[in-house]
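Q: my questions concern the predicted model and sequence given below.
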Amino acid sequence: MALSKLLAASLLASLLLLHLADAADQSQHAKTQSSLLQKIDCNGSCVARCRLSSRPRLCQRACGTCCRRCNCVPPGTAGNQEKCPCYASLTTHGGKRKCP
């Protein structure tokens, strides 16, 4: 009788420790994910991207929409689409590339 109570208590303690260890691991994983998914400054990135555009307001509006969807803006004022595949894949209803 005493042996079965001791066994049950040790089993319960083991399960509790496993649960605490799993919770700590999930907490660390959530912190890592949130640091990877930090939002970029879309306004600053788009101003830099559109600074040489002949229509900067239109460029910044389109760039801002793309940036908010993809959380990415390719470097430079043009090109470099391979650095941000999501940004490069967005198209208008007419099938033209949406993002400058």
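A: Thanks, I have the structure now.

Q: drop to CA atoms for contacts and neighbour counts, all remaining ones
A: Fine.

Q: next one: stretch 91-99 to chain centre, how far?
A: Taking Cα atoms, centre = their mean, to the nearest Å, the mean C-alpha location of stretch 91-99 is offset from the chain mean by 23 Å.

Q: measure that stretch end to end?
A: Stretch 91-99 has its terminal residues 8 Å apart, counting by Cα to Cα, to the nearest Å.

Q: what about versus this one:
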Amino acid sequence: MARLSWVPFAFLLFLVVFTFTIQTANAGKEGSLRPQDCPNACGVRCSKTHHKKPCLFYCNYCCKRCLCVPSGYYGHTGECPCYDNIKTKEGKNKCP
């Protein structure tokens, strides 16, 4: 009976590794976020700008529409085509 005590631990470890693998496989892809995840993702994206308020506003707007925020602080918009395709009237990128 004592030999079976590792089975629940092994199962729990498997679940944790499996869940982490699924989450990292979808990271940065379109639709990988939930609307409630947008403020945290945009907080990271806009953390190094001097214009935090407008950056957070437009990043959250774009994130809620696309459910994706590119990785990093700047660029990498190819990771989220929807995020990259939202333009202003002048044809510039709306999403930071």
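A: Arrived safely. Given the structure is predicted, the values throughout are model-derived calculations rather than measurements.

Q: check which residues of stretch 93-100 of structure 1 are buried.
A: Buried residues in stretch 93-100 of structure 1, counted by 16 or more other Cα atoms under 10 Å: 98, 99, 100.

Q: what does residue 62 of structure 2 correspond to in structure 1?
A: Taking TM-score structural alignment, the alignment pairs residue 62 of structure 2 with residue 66 from structure 1.

Q: so that match: helix, strand or coil?
A: helix (DSSP: H, G, I helix; E, B strand; the rest coil).

Q: OK, contacts around it?
A: For residue 66 of structure 1, the contact set (Cα atoms under 8 Å, 6 or more residues apart in numbering) comprises 72, 73, 87, 90, 98, 99.

Q: out of the buried residues of stretch 93-100 of structure 1, which one sits closest to residue 17 of structure 1?
A: For the buried residues of stretch 93-100 of structure 1, the residue nearest residue 17 of structure 1 by Cα to Cα is residue 99; the value is 50.8 Å.

Q: hang on, the closest one packs against residue 61?
A: No. Counting by Cα atoms under 8 Å, residue 99 of structure 1 does not reach residue 61; the two are 9.5 Å apart.

Q: just name the closest of the buried residues of stretch 93-100 of structure 1 to residue 6 of structure 1, please.
A: The closest of the buried residues of stretch 93-100 of structure 1, once distances to residue 6 of structure 1 are taken by Cα to Cα, is residue 99, at 66.5 Å.

Q: map the closest one onto structure 2.
A: Under the alignment (TM-score structural alignment), residue 99 of structure 1 maps onto residue 95.

Q: now the aligned residue in structure 1 for residue 39 of structure 2: closest residue in space, sequence neighbours ignored.
A: When structure 1 is aligned by TM-score structural alignment, residue 39 of structure 2 is paired with residue 43. Excluding the flanking residues, the one nearest residue 43 of structure 1 by Cα to Cα, 6 or more residues apart in numbering is residue 64, at 6.6 Å.
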